[in-house]
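> The sequence and its predicted three-dimensional model are supplied below.
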Amino acid sequence: MHLSRTGFLNRLRLIAVALGVAIIAVAQPAEAGRYASIVIDAENGSVLHAANPDTRSYPASLTKVMTLFLLFDELDSGRIRLDSKFTTSAHAAAQSPSKLGLEPGEKISVESLILALVTKSANDAAVVAAEGVGGTETRFAHMMTQKAHALGMRNTVYRNASGLPDTGQVSTVRDQATLARALIRSHPGYYKYFSTRQFVYDGQPINTHNRLMLRYQGADGIKTGYIHASGFNLISSAKRGDKRIIGVVFGGSTASSRDNHMGQLLDKGFAKLRRGGGVEMAAAETETEGNDDLPDLDDLEAAAQAAKAPAKAPAKAVAKAKPAPAKKVVLRAPARAADDDDDDDDAVGDADPSGWAIQVGAFSEYRPAHKAASDAAKKLGGLVSKASIDIDKAGKGAKALYRARISGFTEDQARAACKRLGKAGKSCKTVNPNA
């Protein structure tokens, strides 16, 4: 009996249900929140850990690693220099946050673009870089895909330079590990930019989004990413002694749980290299926060073994490995009037959508804004133990406005913080990341 392709796939799905085995169409992106991870030895590329390594999903702002790779290629070729200036187009300026706030016609150096990409993950900077090298972002995306395939990234297609949502832009954790390894080997001198903790642009200090790098022993890069369709993604690289490993995670439910999980994976990778035998868990050098929303590492390995076993293998092991779905977040383009000095939508493409903030004032200069936020943080005491001062700049020149904010709260914490400041006679309003 002849079956159409659709009929054949439907029959396979019915068989899979009966056997308790999940079938994934590898030619399509994974479902929202799909978990995947890999850890490799940077020296020889050998795989130290893998879970769903070839399942396609959306790379989000990990895309910018390839954008930077091509930019580094141009620098090495001598076609551009770090002090070369690119001009911001209207298309680049119109990108959604996270962004520097570049205006049409504004010129920016290549080095500033690099720093903006590795720290703030600025989408406008990504497009400026793309247009400066490729003429148009579309042509540059084609160059990115060509480079990916030349590097052996068989399951990767790029459609833009930033990682902002595009259903045609897909990759895998294996491909992203391949990319990170190639970048470190091909551009060791420029890789150092990924360890940048802060840089100053137009008078505004900009801190890195890569918080795991700040606290994991030996970590020196490389990139975070988020869109709702992918969950929280991360490429990390760490070096201890003469050993370097690279880890990639797709599909974290929150930024912090993703970071903690990556810490576990890196520990496990170093343990395998050190002992030369089976992978064992080392003491995690991460925060003590729980990691219940990502699958247990031992369960993932059990699921992988079950998938390779005969059909009679119990379905329980596979089911146990499914991560909790990512929190639902509505993505939308920022909408604000020309005179709107209130809240911008939080970043897409990199930032944690669950991170509420409070605003304690808006000022015409950076220093008084930072002082106001610092004073508020002191009054809040323990309520800001995991929050951080975040001065948000809007506008340029004489029209610039610095919003004194403290970010990193849950909604309840943000409301409690404003309540406490209100009782002290201080101005405060909550900033909803999804409003």
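That came through fine.
> okay, CA-based contacts and neighbour counts for the rest of this
Will do.
> which residues of the stretch 51-200 of the chain fall in strands?
Assigned by DSSP state E, counting those that start in this stretch, the strands in the stretch 51-200 of the chain fall at 85-87, 107-109, 198-201.
> ok, and for the longest one, which residues are buried?
Within strand 198-201, the residues scored as buried using 16 or more other C-alpha atoms under 10 Å are 198-199.
> what distance separates the following helix or strand past that strand from the centre of its chain?
Using DSSP states H and E, the next helix or strand after strand 198-201 towards the C-terminus is strand 204-207. Put simply, strand 204-207 sits 18 Å off its chain's centre (C-alpha atoms, centre = their mean, to the nearest Å).
> What residues sit buried inside strand 204-207?
Here strand 204-207 shows 204, 206-207 as buried, counting by 16+ other C-alpha under 10 Å.
> Stretch 182-192 too?
182-184, 187, 190-191.
> so can I have JSON lines of the residues you listed showing distance to residue 352?
Below are the buried residues of stretch 182-192 laid out as JSON lines (distance: C-alpha to C-alpha, whole Å):
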{"residue": "182", "distance to residue 352": "28"}
{"residue": "183", "distance to residue 352": "26"}
{"residue": "184", "distance to residue 352": "27"}
{"residue": "187", "distance to residue 352": "29"}
{"residue": "190", "distance to residue 352": "27"}
{"residue": "191", "distance to residue 352": "25"}
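> between those, which is nearest residue 424?
residue 191 (47.0 Å; C-alpha to C-alpha).
> ok, that closest one - contacts?
183-184 (C-alpha atoms under 8 Å, 6 or more residues apart in numbering).
> alright, now check it against this:
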Amino acid sequence: MPLLRHITGLVGRALMLMTILVLAPHTAHARDDRYASIVVDADNGNVLYAVNPDRRSYPASLTKVMTLYLLFDALEQGKLTLNSRMPVSAHATRQSPSKLNLKVGDRIDVEDAVLSLVTKSANDVAVVVAEAIGGSEDDFAEMMTRKARQLGMNSTTYRNASGLPDMGQISTPRDQATLARALVRHHGRYYHYFSTRQFNWQGQPISTHNRLMLRYQGADGIKTGYINASGFNLIASAKRDGKRIVGVVFGGNTAGWRDNNMAQILDKGFARLGRGAEMRSAAIEEEDRADLDKLIASAASEPTNKGSNTARASFKAPAADQDVGDADPDSWGIQVGAFGDYKTSHKAASTAAKKLGALVSVATVDVAKAKSGKQVVYRSRLTGFTEDQARAACKRLTKAKQACKVVQPTA
């Protein structure tokens, strides 16, 4: 009888486990399907943390790191200078946002191009760079793939300079970490551009999409990325006590979840670096599977928005999903006014941010251009909140007699 009860208990637990797996939230499954990450010692490439580091997916705007790598190559070779002015083609202007909205026949100097790529992740500028160096974007993409092979990125293929959707454009977290290490090693004199928090374009301040860099101790770059098919990607580099590590996350379900995950695995990387890093990724994957399960469980409990498309791995995404660039389409915002010019609108949002203090540590100033009848208006907003954060921010501003309204993700 004791043996029978034992067997019955095992069967019962197995059935319970099967039930849990069947009823598990779809969001958790989707995150696990796409999630992959790695943290490496930037000096020697030793792996400090890894989960699915060789899982192939779409790099999205992480692509622009290679675009910039080749631009820095051209600068080192004397083919261009930071003051060189690059022409804008019709093909460049046809790119989906995020972009600078350049016009055919315009010219942009190399330094402004670099700054627009590392902050706004401007897709039109990526094409301008590609055509200036490669003659055409297709030829430049071939150059990108050749450079990837030279650097040992054997699982990476590039098809365009921006990271906009293309099913043939594939990479892995391990390859992107290799690229980041090579960029710091070979183009250290230009790496500082990736720590840019804001730059001015024709009188308009443009803030970085890389919010993790603004809050993680020691972080100094480098690039965010998002398309519907990839989820939210990030390459991050941080330096503490003279030691640099590089982390890569693919497949975050929101920008906030991705950033929090990156902070956690960078912390783990620094901790392991202190103990020595003779470990290899296969062993680390098994060791960290429990950590990933915890992260997925916490992510599943985050507020979500009905109708969100971020969990679908398909290039048949609505234009709105593709057009957000590196921003989070699921983030909430607040609007503090609408004005007739950009500068006034930006100032109003910045003033509101100062009043909110720590509440805006996760938010970004965002001036949204829109039409009200025949009149152009500039909506003064802060974006990047969860719903609760947005409502708390508006409540605080209202108490301070500041106009404010909550802006939903679909607004």
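Yep, that arrived. Values in this document were obtained by computation on a predicted structure and should not be read as measured data.
> Any idea what the TM-score is?
The TM-score (TM-score structural alignment, normalised by the length of the second structure) is 0.77; 363 aligned residues with a C-alpha RMSD of 3.4 Å.
> if we can go back for a sec, which pair in the buried residues of stretch 182-192 of the first structure spans the largest distance?
Across those (C-alpha to C-alpha), the longest gap, 12.4 Å, separates 182 and 190.
> Spatially central, which residue of the second structure would that be?
Taking C-alpha atoms, centre = their mean as the criterion, residue 224 is the residue nearest the geometric centre of the second structure, at 2.3 Å.
> just checking, residue 109 of the first structure touches residue 82?
Yes: between residue 109 of the first structure and residue 82 there is a contact under C-alpha atoms under 8 Å: 6.7 Å.
> where exactly do the helices run in the stretch 201-350 of the second structure?
For the stretch 201-350 of the second structure, applying DSSP state H, counting those that start in this stretch gives helices covering 255-275, 281-300, 319-323, 342-356.
> among the strands of the stretch 51-200 of the first structure, which is nearest residue 253 of the first structure?
That would be strand 198-201 among the strands of the stretch 51-200 of the first structure, by C-alpha to C-alpha, at 26.0 Å.
> Now do that closest one: everything it contacts.
Taking C-alpha under 8 Å, 6+ apart as the rule, strand 198-201 of the first structure contacts 112, 115, 119, 205-208.
> Adding distance to residue 407 of the first structure, write those out as TSV.
Putting those into TSV (distance: C-alpha to C-alpha, whole Å) gives the following:
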residue	distance to residue 407 of the first structure
112	25
115	22
119	17
205	15
206	14
207	13
208	14
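> with those residues in mind, which one is nearest to residue 77 of the first structure?
Using C-alpha to C-alpha, the contacts of strand 198-201 of the first structure come closest to residue 77 of the first structure at residue 112, 19.0 Å.
> Now do the closest one against residue 92 of the first structure, distance only.
15 Å (C-alpha to C-alpha, to the nearest Å).
> more neighbours, the two?
residue 92 (24 against 16; other C-alpha atoms under 10 Å).
> wouldn't the more buried one be in contact with residue 129 here?
No: applying C-alpha under 8 Å as the test, residue 92 of the first structure and residue 129 come out as separate, 9.3 Å apart.
> mind checking which of the strands of the stretch 51-200 of the first structure is nearest residue 421 of the first structure?
strand 198-201 (28.9 Å).
> Name all residues that make contact with residue 266 of the second structure.
Per C-alpha under 8 Å, 6+ apart, neighbours of residue 266 of the second structure: 39, 245-247.
> try 7 Å this time
Contact partners of residue 266 of the second structure, counting by C-alpha atoms under 7 Å, 6 or more residues apart in numbering, are 39, 247.
> before we move on, what about residue 357 of the first structure?
405-409, 414, 430-432.
> for residue 160 of the second structure, same thing?
Counting by C-alpha under 7 Å, 6+ apart, residue 160 of the second structure makes contact with 137-138, 141.
> repeat for residue 3 of the second structure
Counting by C-alpha under 7 Å, 6+ apart, residue 3 of the second structure has no contacts.
> tell me which element it falls in.
helix 2-23.
> for that helix, which positions count as buried?
Neighbour counts over helix 2-23 of the second structure (16+ other C-alpha under 10 Å) mark no residue as buried.
> starting at the chain centroid, how far to that helix?
Here the centre of helix 2-23 of the second structure is set off from its chain's centre by 42 Å, with C-alpha atoms, centre = their mean.
> What of stretch 84-100 of the first structure?
Worked out by C-alpha atoms, centre = their mean, stretch 84-100 of the first structure lies 19 Å from the chain centre.
> what do you get for stretch 134-147 of the first structure?
Counting by C-alpha atoms, centre = their mean, stretch 134-147 of the first structure comes out at 21 Å from the chain centroid.
> List the contacts of it.
Stretch 134-147 of the first structure is contacted by residues 66, 127, 130-131, 157-161 when judged by C-alpha under 7 Å, 6+ apart.
> tilt between the strand or helix carrying residue 33 of the second structure and helix 2-23?
Secondary structure from DSSP H and E places residue 33 of the second structure in helix 26-34. Angle, helix 26-34 of the second structure to helix 2-23, by axes from the mean of the first three to the mean of the last three C-alpha atoms, to 10 degrees: 90 degrees.
> which residues does residue 386 of the first structure contact?
residue 408.
> ok, 10 Å please
Applying C-alpha atoms under 10 Å, 6 or more residues apart in numbering, we find residue 386 of the first structure in contact with 407-409.
> Pick the one among the residues you listed closest to residue 241 of the first structure.
Out of the contacts of residue 386 of the first structure, the member with the shortest distance to residue 241 of the first structure (by C-alpha to C-alpha) is residue 408, at 33.8 Å.
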